[in-house]
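**Q** next one to model:
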Amino acid sequence: MKIEQIYTGCLAQGAYYISSNGEAAIIDPLRETKPYLDRLNQDKVTLKYIFETHFHADFVSGHLDLSQKTGAPIVFGPTAQPAFAAIIAEDHQVFTVGDVTLKVLHTPGHTMESSCYLLFDAAGKELALFSGDTLFLGDVGRPDLAQKAANMSQDDLAGLLYDSIYGKILPLPDSLTIYPAHGAGSACGKNMMQQTVDTLGNQKQVNYALKQPNKQAFIQAVTEGLLPPPAYFGMNVALNKKGYESLDKVLNQSLVGLDPETFAQRAESTNALLLDTRDAGDFAKGFIPQSINIGIKGDFAPWVGNLIADVNQPILLVTDPGQEEEVITRLSRVGFDHVLGYLKGGFESWLLAGKEMDTVNRITATTLVDQLSNTPKVIDVRKEGEYEAEHVAEAFSKPLAYINSWITDIDPKEHFYIHCAGGYRSMIAASILQARGYRNFSEVAGGYKALLEAGAPRTDFVCQSKTLGA
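**A** Below is the predicted model of the structure:
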């Protein structure tokens, strides 16, 4: 028997490949099927089942394409109602894969159909639990995403989650290996650990949600401090439930190289968003006016989903040459299938064609530190938790995730400085600001880390001003 966790860092997502005696199962696959098909061919095994722990909100799963290419049936837990053919398992139903078996444990709470899969070896010993978004390492699945579909409050769902975890998971052996669907960085939880594999016994010791004295305490603990879910989550759920175009078709339609003139014409004649995926430093030195920078080398797909939100938004791409397919694939992972093409030859071809360009006023951390005695306005776009732990004295907390809300608080006549932890998020913010007509600011290269190294005063006191214009 072989168990392989296939972890995708930019999505903080774990898919699982299990093989035994000529057969295999895959749990929660990503949209691109090649990695799974390669493993099946290499191991000379037949894919028997594709298991889904629930209808995912943060990415588009590869269940449909994988089923079409292999003939393997898709399995969901009880109450799931997909718009395509699938096995809707009963609670405790057992599926055989080679010499091992997987038992369905219906664990509603994160969503109503949420289910875990308990793995037994050939001798019938419980080995592992593929816990989906029900149980994470250090956390549990957030209970606020399925309220509308379930016609229940988040407290009601949290109560179901308590019953699922305390009634079905905690009684299992402490030696059980826990394989969750996500790790730190995912918006599906609030307190996930960096590790991606652990034992149930250790989780009982370190996971706050597994140490609550009663149901009411659990409900309060898991619902406290939940941030609003990213706007694209509902659209991804719909795609996973109703179906989507095959990735092969999406790539074929999107991998269209456009010369600068054609690119410019298409940008002018459509409502396409210009998405530049180059490094923040390269973007700052020159970019096509009105472009939004979300670098491929960071948490690309989640930020695209969070900030662009509408998966039907047409997109024109500017990438480093050779990265076009990778970018389109990552966009497809979160449901953004409407790429109209990419700038052939990258931004360099735009310059060689004599086209207009824009820049961002990017400064060093030392330059800002030298200005701090003049009490400049400093905006910190890191997450609230990062800011509250420590920040530049007198800086305002304005998280990037909420830029569409706070951008109107800015006084365009007053100069300000903007930074994040290292420069990735602040350049995203800078590009959005300039696309909206705000130019009276400087973005700090290297972010908070560079500011500390440059000697910026720091504090954990929270600035109480309600608006940037105050």
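
**Q** every contact and neighbour count from this point should use C-alpha atoms.
**A** Noted.

**Q** where do the strands sit along the stretch 301-450 of the chain?
**A** With DSSP state E, counting those that start in this stretch as the criterion, the stretch 301-450 of the chain has strands at 315-318, 339-343, 362-363, 377-380, 391-392, 396-397, 416-419, 441-444.

**Q** ok, now which ones touch residue 403?
**A** Neighbour list for residue 403: residue 429 [criterion: C-alpha atoms under 8 Å, 6 or more residues apart in numbering].

**Q** again, but for residue 438
**A** Contacts for residue 438 (C-alpha under 8 Å, 6+ apart) come out as residue 412.

**Q** distance check, it against residue 413.
**A** Per C-alpha to C-alpha, to the nearest Å, residue 438 is found 9 Å from residue 413.

**Q** and residue 191, by the same measure?
**A** Distance of residue 191 to residue 413, given as C-alpha to C-alpha: 39 Å.

**Q** comparing these two, which residue is more hemmed in?
**A** residue 191 (21 against 11; other C-alpha atoms under 10 Å).

**Q** pretty sure the more buried one sits against residue 139.
**A** Yes. Between residue 191 and residue 139 a contact is recorded at 5.4 Å, counting by C-alpha atoms under 8 Å.

**Q** where along the stretch 51-200 of the chain do the helices fall?
**A** 63-70, 147-150, 154-164, 200-206 (DSSP state H, counting those that start in this stretch).

**Q** can you tell me which of those comes nearest to residue 324?
**A** Taking C-alpha to C-alpha, helix 63-70 is the member of the helices of the stretch 51-200 of the chain nearest to residue 324, at 21.3 Å.

**Q** who's in contact with the closest one?
**A** Contacts of helix 63-70 (C-alpha under 8 Å, 6+ apart): 28-31, 33, 47, 50, 52, 72-74, 243, 246-247.

**Q** so which of those residues belong to strands?
**A** 47, 50, 74 (DSSP state E).

**Q** can you redo those residues as JSON lines with neighbour count?
**A** Below are the ones in strands among the contacts of helix 63-70 laid out as JSON lines (neighbours: other C-alpha atoms under 10 Å):
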{"residue": "47", "neighbour count": "24"}
{"residue": "50", "neighbour count": "26"}
{"residue": "74", "neighbour count": "21"}
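
**Q** could you also give me the structure for this second sequence? I'd like to compare it with the first:
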Amino acid sequence: MTPDQVTARTDLQLLDIRETHEWNTGRIPGSRHIPMDEVPDRLGELDPGRPVLVICRSGRRADRISSWLGGRGYDARTLTGGIVQWQRDGGPLEQPEAVRPLTVEIIETPGLGNRSYLAHDGHMALVVDPQRDTDRIRTLLDQSGVRLSHVFETHVHNDYVTGGLELARSLEATYVLPAAEKVSFGRLGVADGEVLDVGSMRMRVVATPGHTHHHVSYLLTDTAGDEVAVFTGGSMLYGTTGRTDLLGPEHSEPLARSQYASVRRLATEAAATTRVLPTHGFGSFCAATPADGEHSTIGRERERNPALLLDEDAYVSQLLAGLSDVPAWYARMAPVNRAGPSPMDLTPPETAAPQDLRARIDAGEWVVDLRDHVAYARRHLPGSFSFELSASFLTHLGWLLPEGMPLTLVGETPEQVAEAQRELVRIGVDELAGAASGPIEAHAGKATLASLPRASYEELARARERTDVLVLDVRRAAEHADGVVHGSVPIPLHELLARRGELPLDRQIWVHCASGYRATVAASLLAAHGYDVVLVDGNLRTWLESGSAGVEASP
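**A** Here you go, the predicted model:
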């Protein structure tokens, strides 16, 4: 199609799938920007009753998306030759100077399953629900050449120490919290319906109680009044909602009913094309059920969110039935955040010599090995605990570490130790007794390194028949629906320290989970207390799907 033909077609939807940096160099007037990898999650922004012209730089990416849309019933075609050919044919382009789009940066924290956000108009910036390690945000501000004006919190957080107060103070920005939240420091308290201007951006406060009593969401609009996004915190998540039991069981049902009304309000007041940008729901225990997807819009949530598909009683029943335990550190976060957290300190801990490590283990302190769990099983310091530095690290170490317990980290490199330290300060573990890095042999001194026997699920199937073997399943109760090993003893990992006495010392304990991570943690804890353990390492689901004998569905 020629530029004249395109501009003459008033029924066409112009879909530009280029990356943001390409889009900002110039775009066809009237085109909608959805980056290629976001199209599946933002499909609700397109009208299935109108033809779609897909645009990229040369046409190759557009061909793929056109074909994909066609397979879903859309009348889609490619702008032949893309933007390059469009310019050769004399087609008009709008430049960034003519249209200054708002930019929203996503700041991922996988260890907590959360996101923070930085939005700016090229001059002024705002931040929503920042984690404690705000150096990442400062870097983005510097790279974008913008000044921070406001820091917004959707609620007083129960799952991490906020960096919002310190960020606002250090950069002389306004710190915004729901007015009804009681805190011990100065801030700008906001209530439902209030509007705050940040440069050319506008944030409208929408009361969305449910995750907490005073939770709010923020609707972001540009100077033209167009809705860009809604920051939903722990209210509307992707295909689910925030949990409602963190303030105590007596509040669970009333808050669930508030959550139902809040999500429905967002779906009513915000446009279908408005991006939904939650804080929780990316592995966080603050989600009522596992979230679905990496992107969403109000329109898509209208089609799949249980709060928008079920009646109130059915939604409340489903939400309450799906709630499970939360990490132990959650109980400590809100008091810290209400008091005003201290600034983050990532000063490297003192180096621990081999004799220091041995003395700390002998004294009952925690020495945590950050290496791959297979490397730990092969060789480790006797009495040390395995918490492989991965996406699961913070959840499990934070959950099991006794409050106030001296903690020393052992890693392969100083960078690995530093990454673990950063994860820990996010939940208020600020002081490390020490750290050591390098080959594990260098930390043993004159002591002999220990090992953990590893076995496959096939070997477990044979060993479970022995009278001297006890099979320990450290998965969470909700996972048992996938299947259980006949005769296994279920003790979730987070309950193991309190229930260790239920396990006999005169039988060999074969420990399994779903992947080997939690089983290694459990095996290391038990071995340090004198148990004869075998680590069952492998993918349980694969074994279950093989139809192996000795497996049954959970009753």
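
**Q** coming back round to it: for the contacts of helix 63-70 of structure 1, which one is nearest residue 91 of structure 1?
**A** residue 52 (14.1 Å).

**Q** find the residue at the geometric middle of structure 1.
**A** residue 302 (3.7 Å; C-alpha atoms, centre = their mean).

**Q** which residues touch it?
**A** Applying C-alpha under 8 Å, 6+ apart, one finds that residue 302 of structure 1 lies in contact with 10, 11, 58, 334.

**Q** measure whatever residue of structure 2 lines up with it to residue 520 of structure 2 for me?
**A** Taking TM-score structural alignment, the alignment pairs residue 302 of structure 1 with residue 395 from structure 2. Distance of residue 395 of structure 2 to residue 520 of structure 2, given as C-alpha to C-alpha: 15 Å.

**Q** for residue 319 of structure 2, same thing?
**A** Residue 319 of structure 2 is 32 Å from residue 520 of structure 2, by C-alpha to C-alpha.

**Q** cool, and residue 488 of structure 2?
**A** 17 Å.

**Q** and these two? Which one has more around it.
**A** When residue 488 of structure 2 and residue 520 are compared for neighbours, residue 520 comes out ahead with 28 against 16, by other C-alpha under 10 Å.

**Q** enumerate every residue touching the residue lying closest to residue 351 of structure 1 once chain neighbours are set aside.
**A** Nearest residue to residue 351 of structure 1, sequence neighbours excluded (C-alpha to C-alpha, 6 or more residues apart in numbering): residue 357, at 7.8 Å. For residue 357 of structure 1, the contacting residues are 286, 287, 288, 289, 351, by C-alpha under 8 Å, 6+ apart.

**Q** in structure 2, what residue corresponds to residue 357 of structure 1?
**A** Using TM-score structural alignment, the equivalent of residue 357 of structure 1 in structure 2 is residue 449.

**Q** one more: residue 367 of structure 1?
**A** Looks like residue 367 of structure 1 aligns to residue 459 there (TM-score structural alignment).

**Q** which two of the contacts of residue 357 of structure 1 have the greatest separation?
**A** Spanning the widest gap among the contacts of residue 357 of structure 1 are 289 and 351, at 12.4 Å by C-alpha to C-alpha.

**Q** on that earlier part again, got TSV for the ones in strands among the contacts of helix 63-70 of structure 1, with distance to residue 293 of structure 1 too?
**A** Below are these laid out as TSV (distance: C-alpha to C-alpha, whole Å):
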residue	distance to residue 293 of structure 1
47	40
50	36
74	37
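
**Q** tell me the one of the residues you listed nearest residue 378 of structure 1?
**A** Nearest to residue 378 of structure 1 out of these is residue 50 (C-alpha to C-alpha; 49.5 Å).

**Q** I'd guessed that closest one sits against residue 26; true?
**A** Yes. Contact criterion C-alpha under 8 Å: residue 50 of structure 1 and residue 26 qualify, at 5.0 Å.

**Q** and the match of residue 357 of structure 1, how close does it get to residue 404 of structure 2?
**A** Using C-alpha to C-alpha, one gets 28 Å for the distance from residue 449 of structure 2 to residue 404 of structure 2.

**Q** if we can go back for a sec, quick one: closest of the helices of the stretch 51-200 of structure 1 to residue 326 of structure 1.
**A** Here helix 63-70 is closest among the helices of the stretch 51-200 of structure 1 (C-alpha to C-alpha), at 18.1 Å.

**Q** the closest one aligns to what range in structure 2?
**A** Going by TM-score structural alignment: helix 63-70 of structure 1 matches residues 164-171.

**Q** buried set for the matching stretch?
**A** Residues 164, 165, 166, 167, 168 are the ones in stretch 164-171 of structure 2 that count as buried (16 or more other C-alpha atoms under 10 Å).

**Q** check stretch 220-227 of structure 2 too.
**A** Buried, per 16+ other C-alpha under 10 Å, within stretch 220-227 of structure 2: 220, 221, 222, 227.

**Q** narrow these to those in strands?
**A** 220, 221, 227.

**Q** wait, which of these is closest to residue 526 of structure 2?
**A** The closest of those to residue 526 of structure 2 turns out to be residue 220 (C-alpha to C-alpha; 51.0 Å).

**Q** ok so residue 4 of structure 2 is a helix residue?
**A** Yes. Counting by DSSP: H, G, I helix; E, B strand; the rest coil, residue 4 of structure 2 is found in a helix.

**Q** tell me the counterpart of it in structure 1.
**A** Using TM-score structural alignment, residue 4 of structure 2 has no partner in structure 1.

**Q** residue 4 of structure 2: how many residues sit nearby?
**A** With other C-alpha under 10 Å as criterion, residue 4 of structure 2 counts 11.

**Q** okay, it and residue 389 of structure 2: tell me how far apart.
**A** 57 Å.

**Q** ranges for the strands of the stretch 151-300 of structure 1?
**A** Secondary structure of the stretch 151-300 of structure 1, counting by DSSP E, counting those that start in this stretch: strands at 177-180, 198-199, 257-258, 273-276, 292-293.
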